[in-house]
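# pasting a predicted model and its sequence here:
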Amino acid sequence: MARVNPAQFVQQVRAEAAKVVWPTRKETLITTVMVFVMATIAATFFFTVDQIIAYGVEQILLLGR
């Protein structure tokens, strides 16, 4: 790997940073809302599955009485 002096490195970093396409405020807001919605859906799903499994385990353990 070729060694680059610090000045060239900084120049290359700035050139790469200039290529970055930043999202608009609207895109960021929509993405943030979607993350919260999906996290809520996932949490609700896993809570429901956990409750069903806990109920099933409880019923199996009650058979041993």
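Perfect, I can see it now.

# for the rest of this, base every contact and every neighbour count on C-alpha atoms.
Noted.

# kindly list the longest helix within the protein.
Secondary structure assigned by DSSP state H gives helix 25-62 as the longest helix of the chain.

# helices or strands up against that helix?
In terms of contacts (3 or more Cα pairs under 8 Å, 6 or more residues apart in numbering; DSSP states H and E), helix 25-62 is packed against no helix or strand at all.

# next, the one to line up against it:
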Amino acid sequence: MASFNPFQFIQEVRQETSKVTWPTWKEVWITTIMVLIMVFMAAIFFMVVDQIMGWAVNFVLRLGR
């Protein structure tokens, strides 16, 4: 089994993180706004679908009375 050297590990991690292309603040804000818009749209969609299904279930249950 290979031995573990924490100092070598830290050095390798630093080398790999230096290769990463980090997003700019503008890209972060745009992406954040896009995610919030998509979450809002998904919430509205599921609220509408839930209301429609609730009405359908109530309609079917009322038929049995």
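Received, thanks. Note that this is a predicted model, so its numbers are computed, not measured.

# one step back: chain center to the longest helix of structure 1: distance?
Taking the mean of its C-alpha atoms, helix 25-62 of structure 1 sits 14 Å from the chain's own mean (Cα atoms, centre = their mean, to the nearest Å).

# can you tell me the SS state at E16 of structure 1?
helix (DSSP: H, G, I helix; E, B strand; the rest coil).

# tell me the counterpart of it in structure 2.
With TM-score structural alignment as the criterion, E16 of structure 1 lines up with E16 in structure 2.

# its match - how many residues pack around it?
Using other Cα atoms under 10 Å, E16 of structure 2 is surrounded by 10 other residues.
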